[in-house]
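1. have a look at this fold, sequence not included:
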């Protein structure tokens, strides 16, 4: 009997951080017998935070069922808090998905849909602690797995996340072979890519500014989640 392809469903949205999506997607594209579906309200090009667009392959209404549900991050994540259709899409897809996943602030969309309550999860360091408002346990790690939830931290950690997912789905040998194929061998020119390596005062300034920008939206979404009981 021919095995059905693995269905990877990605929620796109305006102002998505393109590398949150395109990094993992490059790895997804090399998964054996897998199909990647890019879902949004319509099939019009979706503008990323980089200024160029990604074209969805399906609508929220027509999207196939997910084996893997994936939400990237970006400023547009917080606009999803008031998009009831998108949040319901996440809940419906998650109800039968084997893995429910995110990178960067994509975890906030999962949290707003009630899909991370009581789970450990990560996000971009500047927003991480605000996950607590949704009943999530924030963990400052590059990739966090809690049961069938896998979350990646900020932006570039999406590539690491994708290899963790590959190993869970297909075993470490296939994951390693994909890593070799795309020559993922990080050697950064600067060791300044995490809060632990940067100036503490500057890090705190970024955290304060981020919380000031997003605190109200997070608080309102957390209150709405509590009110609806999802």
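-> Ah, there it is. Note that the coordinates shown come from a computational prediction; the quantities given were computed from them, not determined experimentally.
2. alpha carbons only for contacts and neighbour counts from here, please
-> Fine.
3. host element of the residue nearest the centre of the chain?
-> Residue closest to the mean C-alpha point of the chain, counted by Cα atoms, centre = their mean, is residue 102 at 2.2 Å. Residue 102 belongs to strand 99-103 when assigned by DSSP states H and E.
4. which elements pack onto the next helix or strand along the chain from that strand?
-> Sequence order places helix 106-112 as the next helix or strand after strand 99-103, per DSSP H and E. Packing partners of helix 106-112 (3 or more Cα pairs under 8 Å, 6 or more residues apart in numbering; DSSP states H and E): strand 68-71, helix 84-94, helix 200-228.
5. most tightly packed of these?
-> strand 68-71 (a mean of 24; mean count of other Cα atoms under 10 Å).
6. helices or strands next to that one in the packing?
-> strand 6-11, helix 84-94, strand 99-103, helix 106-112.
7. go with 6 Å
-> strand 6-11, strand 99-103 (3 or more Cα pairs under 6 Å, 6 or more residues apart in numbering; DSSP states H and E).
8. on that earlier part again, now what about the strand holding residue 102, what contacts it?
-> For strand 99-103, contacts defined as Cα atoms under 6 Å, 6 or more residues apart in numbering pick out 68-73, 148-153, 158.
9. now swap in stretch 53-64 and tell me
-> Outside stretch 53-64, the residues within contact range by Cα under 6 Å, 6+ apart are 37, 38, 39, 40, 41, 42, 43, 45, 46, 47.
10. first-to-last residue distance for that stretch?
-> 22 Å (Cα to Cα, to the nearest Å).
11. so how far is it from its chain's centroid?
-> Computed by Cα atoms, centre = their mean, to the nearest Å, the chain-centroid distance of stretch 53-64 equals 17 Å.
12. the helices and strands packed on helix 106-112 into CSV, with extra columns for distance to residue 166?
-> Shown next, in CSV, are the helices and strands packed on helix 106-112 (distance: least, Cα to Cα, whole Å):
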stretch, distance to residue 166
strand 68-71, 11
helix 84-94, 19
helix 200-228, 31
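13. rewinding a little: pull out the buried members of the contacts of stretch 53-64.
-> The neighbour count (16 or more other Cα atoms under 10 Å) marks 37, 38, 39, 40, 41, 45, 46, 47 as buried among these.
14. out of the residues you listed, the closest to residue 96 would be?
-> Comparing the buried ones among the contacts of stretch 53-64 against residue 96 with Cα to Cα places residue 37 closest, at 15.9 Å.
15. next, the one to line up against it:
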């Protein structure tokens, strides 16, 4: 058995949905021999999409080689996908990590960095279809495992996702113990999901989210164009 710590990096960014990443953090931080790095450009408070301030612990430049790289979503994902510095980091960190993971619209960030091309992935139901724009294969599931890519659906799926990652890293016995310790026994007060919700309620939510979803789609299309451009550049360099 090795004494080398399990290095886990979670990307923070302004406008993120903090539960996407703080729920997995609660599980990851309790894994035996794990070190969790909360990553951003600078060590300064990050304000979530609903106003909660959280503090990174490690800069992108100081990030060690990771066993697990995790990205969440939130409205701030739109601006992030046009941030070349961060997206280059995502591509590097994800390109070398043992497990490349996401929750909610974090899968769009991974896909925008070229890390989900041809992989099945989950996403929040409002944005799941945009994965196809970026070369990924959308899947309607709470957690999707495709080789070393593990993705969770929207927001609260981050806990289901985290226990799955815990099992991959430390075995099912550890994951079961943590699930029991954290008393994960979901009993939602309302039996409603996107699969059984009234169509008029779905339409109301989509209408309210439409401006953000339009911006997100444009960001996805810009990222897809950049990926095609990079592929073209590589092809041109390889052509004799």
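-> Structure received. Note that the structure is predicted; figures quoted are calculated from it, not measured.
16. could I get the TM-score for this pair?
-> Superposed pair, TM-score by TM-score structural alignment, normalised by the length of the first structure: 0.95. Supporting alignment: 229 aligned residues with a Cα RMSD of 1.5 Å.
17. follow-up on the earlier one: most widely separated two among the contacts of strand 99-103 of the first structure?
-> 73 and 148 (19.2 Å).
18. between those two, which one's more packed in?
-> Shown here are residue 73 of the first structure and residue 148; by other Cα atoms under 10 Å, residue 73 has more neighbours (32 against 13).
19. so that one sits in a helix?
-> No - if the criterion is DSSP: H, G, I helix; E, B strand; the rest coil, then residue 73 of the first structure is coil and not within a helix.
20. could the helices and strands packed on strand 68-71 of the first structure go into JSON lines alongside distance to residue 87 of the first structure?
-> Formatted as JSON lines, those follow (distance: least, Cα to Cα, whole Å):
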{"stretch": "strand 6-11", "distance to residue 87 of the first structure": "10"}
{"stretch": "strand 99-103", "distance to residue 87 of the first structure": "14"}
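21. among those, which is the most enclosed?
-> strand 99-103 (a mean of 28).
22. mean deviation (superposed) between that one and the second structure, please.
-> For strand 99-103 of the first structure, the mean deviation from the second structure after alignment is 0.1 Å (mean Cα distance after the TM-score superposition for the first structure).
23. let me know the angle separating that strand from strand 6-11.
-> Comparing the axes of strand 99-103 of the first structure and strand 6-11 via axes from the mean of the first three to the mean of the last three Cα atoms, to 10 degrees yields an angle of 40 degrees.
24. find me the equivalent region of strand 99-103 of the first structure in the second structure.
-> Under TM-score structural alignment, strand 99-103 of the first structure corresponds to residues 99-103 of the second structure.
25. chain center to the matching stretch: distance?
-> 5 Å.
26. repeat for stretch 146-162 of the second structure
-> With Cα atoms, centre = their mean, you get 8 Å for stretch 146-162 of the second structure.
27. give the buried residues for it.
-> For stretch 146-162 of the second structure, using 16+ other Cα under 10 Å, the buried residues are 149-162.
28. which ones among those map onto helices?
-> 157, 158, 159, 160, 161, 162 (DSSP state H).
29. any idea how far residue 196 of the second structure is from the second one?
-> Distance from residue 158 of the second structure to residue 196 of the second structure, counting by Cα to Cα: 21 Å.
30. please list all residues in contact with the counterpart of residue 226 of the first structure in the second structure.
-> Under the alignment (TM-score structural alignment), residue 226 of the first structure maps onto residue 228 of the second structure. If a contact means Cα under 6 Å, 6+ apart, then residue 228 of the second structure has no contacts.
31. please report how far residue 228 of the second structure lies from residue 147 of the second structure.
-> Distance from residue 228 of the second structure to residue 147 of the second structure, by Cα to Cα: 24 Å.
32. one more: residue 161 of the second structure?
-> Relative to residue 147 of the second structure, and taking Cα to Cα, residue 161 of the second structure is found at 15 Å.
33. then residue 225 of the second structure?
-> Taking Cα to Cα, one finds residue 225 of the second structure at 26 Å from residue 147 of the second structure.
34. next: residue 76 of the second structure.
-> Taking Cα to Cα, one finds residue 76 of the second structure at 28 Å from residue 147 of the second structure.
35. one more: residue 217 of the second structure?
-> 27 Å.
36. likewise residue 58 of the second structure?
-> 28 Å.
37. likewise for residue 34 of the second structure?
-> 22 Å.
38. what do you get for residue 13 of the second structure?
-> 27 Å.
39. from the buried residues of stretch 146-162 of the second structure, which is closest to residue 109 of the second structure?
-> The closest of those to residue 109 of the second structure turns out to be residue 151 (Cα to Cα; 11.7 Å).
40. which residues does that closest one contact?
-> Contacts of residue 151 of the second structure (Cα under 6 Å, 6+ apart): 101, 102, 103, 121, 122, 143, 144.
41. what about residue 169 of the second structure, distance to residue 135 of the second structure?
-> Distance from residue 169 of the second structure to residue 135 of the second structure, by Cα to Cα: 27 Å.
42. pretty sure residue 144 of the first structure is in a helix, no?
-> No - Residue 144 of the first structure is assigned strand when assessed by three-state DSSP, not a helix.
43. that one matches what in the second structure?
-> Match for residue 144 of the first structure (TM-score structural alignment): residue 144.
44. and the closest residue to its match other than its chain neighbours, how far from residue 4 of the second structure?
-> If the residues on either side of it in the chain are set aside, residue 144 of the second structure comes closest to residue 151, at 5.3 Å by Cα to Cα, 6 or more residues apart in numbering. Applying Cα to Cα, the value for residue 151 of the second structure to residue 4 of the second structure is 25 Å.
45. same deal with residue 145 of the second structure?
-> 25 Å.
46. ok, how many other residues are close to residue 116 of the first structure?
-> 23.
47. next one: residue 185 of the second structure
-> 8.
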